[in-house]
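**Q** Just a sequence and a predicted model for now, questions to come.
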Amino acid sequence: MEKTALGKTDLRIAPINLGGNVFGWTLNEQQSFGILDGFAGAGFNFIDTADTYSHWAEGNKGGESETIIGNWMQARGNRDRIVVATKVGSATSNLPKNVSKEHILKTAEESLKRLKTDYIDLYYTHFDDEVTPLEETLGAYQQLIEQGKVRYIAASNVSPARLTGSLELAEKEGLPIYKALQPHYNLVEREGYERDYAPVAEKYGLAVLPYWSLASGFLTGKYRSESDLGKSPRGQGVKQYLNDRGLAVLGALDQVASGHGSSPATVALAWLLHQPLIAAPIVSATSDTQLQTLIEAPGLKLTAEDLELLNQASA
């Protein structure tokens, strides 16, 4: 699998980012190892997780995903071949959003321990608390980078104003600057990213790594009526897409997939990869079949007619 630079960094990645949110939630450690082995075996190397995954699962406290990934890298002896992204700042049932210096430094140490590594390749502001001074957050990252514990930083759920402010401040004061952006972006969620974030990403050369690339599974085509929502634990999250526009997008995906002998999920990921600035869509897999759909996406070359059909349906 061909690997390219992740934006303005020296990290070399294959163009799909495996989402680790399911590790320790819908997959146990053994099952997670199977998905990770299949992903790496196909030539991919970029894994996404967070300090709080998978705290929402019954009996979990958070950090289970990082622990599984750390155990896998240790068991396979492949840390130097894997690009690991994790995050800080997300709220849990017990704690609010927090990107203070004290919290970042504490959480980074906890993540490093769970991941069984000395460094994090890409460290995200997962959710901005919107009260911590930008200088404080970036200063915490600067300390971690100087200590060799973090290589690069990125932003996810940060408002356009705070994101722009952070980028301007970093350039002005010589502080660490975000190198990547993880927005909510897919065929049924376009407006927020394209209107508010794409111009910022373009101006600052940010690599874009969309989350919920398959709209919580809606773009796989398995949810076509309310009776389908019970098919998985994430089913209720796609109810909002069961409308005329959402069904039109599924129709376009079906048509394009049929023309290529592919699947709607693979086409939806390929559409993202055809968009400007997109470096690697983030997508999770809980079975070998799902894993195969994302492995095939970089090799699917959509025609101008395919893209027009998908763009019109999702406009």
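**A** Cool, got the structure.
**Q** From here on, just use CA atoms for contacts and neighbour counts.
**A** Will do.
**Q** Who are the packing partners of the strand or helix carrying residue 170?
**A** Following DSSP states H and E, one finds residue 170 within helix 160-173. Applying 3 or more C-alpha pairs under 8 Å, 6 or more residues apart in numbering; DSSP states H and E, one finds that helix 160-173 contacts helix 134-146, helix 198-204.
**Q** try this one side by side with the last:
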Amino acid sequence: MQYARVGRTGLMVSRLCIGTGTFGHQTESKAFQALGMAAAAGVNFIDAADMYPAGTEPNQMGDAERITGRWLKGKRHRFIVSTKAGRAGGPSAWLRGSPRKHLLDAVDASLLHLDTDYVDLYQLHVDDPAIPLDETAEALDLIVRSGKARFIGVSNFLSNRLTRAIGQQETARLVRFVPAQPRYNLLNREIERELIPLALEVGLSVIPFNPLADGLLSRRNRKTGERGKGGLPREMDPPGEMHRTLFWRGREFETIEHLLTIARAHGVSLPTLSVAWIMANPAITSVIVGASGSAQLMQTLAAADYRLKQAMKSRLDDLTAEYRHGDAGR
């Protein structure tokens, strides 16, 4: 396993990060098994969120953090723990999004779930355009200065909003965002147009999620429209419907057939190849891999040791260039 620095900080994380989005849909023993496999492979980075497992009832939100916290008992000092807030809903209007009240309450709830005094990285799960950016930035600054988080970041932010947020943080001398966590895979390359150039310019880490395109790049959903065993449940909507809209189309399935041919010709699994392609991008610090099943996790963890040759990367770049959506330049 290789390790990389998060942005311009001294925080070092493994180039692969174990995601916990399915913890709670799976049994706790399977979640523990996934965490153990990742740790044995050298992973020191765990990604959680207060709304996980996604798609559940409000009373189940936080179960992934609770499971992770129980597994971390006695070994918290060995791992970099990240969690997110802003997407979970609740009975009151302020129990969602990025207002100061919600974020200050949410971080305390996450620390309780994780059974820890602090998280290494605290991130906004989504942008909340209804709340002024300065209110959100000041709340996150307070969270860091109070010792409840070491660093802050964002997920699912458009580049223009992230640029504005960083500008306000720098002007007000507030703690600045360190990583961005976007969706990125061979079938969704839009971040190459604006977010990745921004990250390289201002020193942000990019820590993408969804490297297998909702399982399509593991081939388990090939042309069936059904979810594979061990993954997120079919009834998980709207997230499930969103993923079907993003990837389950004829052109994507054709591309996957070409990718499978390449992978077979080089004696590597498509999940390994897909994650290795992301890791080969110099802007990428770490890739969040799911834990929906042990066989798939073994394949994604294998990407840490797979050396993608430049000729192969260029071939994959050319094959999937259309998924940059909107420009010809590369």
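**A** Looks like it came in fine. Please read these numbers as outputs of a predicted model, since none were measured by experiment.
**Q** So for residue 58 of structure 1, which of the helices and strands packed on helix 160-173 of structure 1 sits nearest?
**A** helix 134-146 (31.5 Å; C-alpha to C-alpha).
**Q** mean shift of the closest one relative to structure 2?
**A** On superposition with structure 2, the mean distance recorded for helix 134-146 of structure 1 (mean C-alpha distance after the TM-score superposition for structure 1) is 1.3 Å.
**Q** Give me the residues contacting that helix.
**A** 99-102, 104-105, 150-153, 162, 165-166, 169-170, 175-177 (C-alpha atoms under 8 Å, 6 or more residues apart in numbering).
**Q** Could you pull out the helices in the stretch 201-315 of structure 1 for me?
**A** 244-260, 264-273, 288-296, 304-314 (DSSP state H, counting those that start in this stretch).
**Q** taking those helices together, which one is wrapped up most tightly?
**A** helix 264-273 (a mean of 25; mean count of other C-alpha atoms under 10 Å).
**Q** which part of structure 2 lines up with that helix?
**A** Using TM-score structural alignment, helix 264-273 of structure 1 lines up with residues 270-279 of structure 2.
**Q** Then stretch 203-222 of structure 1?
**A** Using TM-score structural alignment, stretch 203-222 of structure 1 pairs with 201-220 in structure 2.
**Q** can you list the residues that contact the matching stretch?
**A** Applying C-alpha under 8 Å, 6+ apart, the set of residues contacting stretch 201-220 of structure 2 is 6-8, 177-188, 196, 198-199, 221-222, 227-228, 243, 247, 256, 270-271, 274-275, 278, 283-290, 296.
**Q** Narrow the residues you listed to just the buried residues.
**A** 6-7, 177-188, 196, 198-199, 221-222, 227-228, 247, 256, 270-271, 274-275, 278, 283-290, 296 (16 or more other C-alpha atoms under 10 Å).
**Q** quick one, strands of the stretch 101-250 of structure 2?
**A** 119-124, 149-155, 177-181, 205-206 (DSSP state E, counting those that start in this stretch).
**Q** In contact with residue 155 of structure 1, which residues?
**A** 124, 125, 126, 163, 178, 180, 181, 182.
**Q** One more: residue 226 of structure 1?
**A** 239, 242.
**Q** what about it, distance to residue 97 of structure 1?
**A** 33 Å (C-alpha to C-alpha, to the nearest Å).
**Q** who's in contact with the nearest residue to residue 147 of structure 2 once chain neighbours are set aside?
**A** Spatial nearest neighbour of residue 147 of structure 2, chain neighbours left out: residue 118 (6.7 Å); criterion: C-alpha to C-alpha, 6 or more residues apart in numbering. Residues counted as contacts of residue 118 of structure 2 (C-alpha under 8 Å, 6+ apart) are 111, 147, 148, 149, 150.
**Q** now residue 118 of structure 2: how far from residue 148 of structure 2?
**A** From residue 118 of structure 2 to residue 148 of structure 2 the distance is 4 Å (C-alpha to C-alpha).
**Q** Between these two, which contacts overlap?
**A** residue 111.
**Q** Quick check: the aligned residue for residue 88 of structure 1 in structure 2?
**A** Checking TM-score structural alignment: residue 88 of structure 1 goes with residue 85.
**Q** Tell me how many other residues crowd its match.
**A** 26 (other C-alpha atoms under 10 Å).
**Q** quick revisit: and the match of stretch 203-222 of structure 1, what's buried?
**A** 203-220.
**Q** measure that stretch end to end?
**A** With C-alpha to C-alpha as the measure, the ends of stretch 201-220 of structure 2 fall 37 Å from one another.
**Q** same deal with stretch 73-86 of structure 1?
**A** For stretch 73-86 of structure 1, the end-to-end distance is 15 Å (C-alpha to C-alpha).
**Q** which residues are contacting that stretch?
**A** Contacts for stretch 73-86 of structure 1 (C-alpha under 8 Å, 6+ apart): 11-13, 45-51, 111, 116-117, 120-124.
**Q** in it, what's buried?
**A** 73, 79, 82, 83, 84, 85, 86.
**Q** Check the spacing between the fifth one and residue 77 of structure 1 real quick.
**A** It refers to residue 84 of structure 1. 14 Å.
**Q** ditto for residue 2 of structure 1
**A** 22 Å.
**Q** burial measure for residue 309 of structure 2, as a count.
**A** 10.
**Q** That one -> structure 1?
**A** Residue 309 of structure 2 maps onto residue 303 in structure 1, by TM-score structural alignment.
**Q** Among the contacts of residue 118 of structure 2, the buried ones, what's the PyMOL command?
**A** Here is the PyMOL command that selects the buried residues among those (16+ other C-alpha under 10 Å):
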select buried, resi 111+148+149+150
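**Q** What is the nearest of the contacts of residue 118 of structure 2 to residue 19 of structure 2?
**A** Nearest member of these to residue 19 of structure 2, counting by C-alpha to C-alpha, is residue 111, at 17.5 Å.
**Q** So that closest one sits against residue 121, correct?
**A** No - applying C-alpha atoms under 8 Å as the test, residue 111 of structure 2 and residue 121 come out as separate, 11.8 Å apart.
**Q** From residue 99 of structure 2, how far out is the residue nearest the centre of structure 2?
**A** Centroid check for structure 2 by C-alpha atoms, centre = their mean gives residue 209 as the closest residue, at 3.2 Å. Residue 209 of structure 2 sits 25 Å away from residue 99 of structure 2, taking C-alpha to C-alpha as the criterion.
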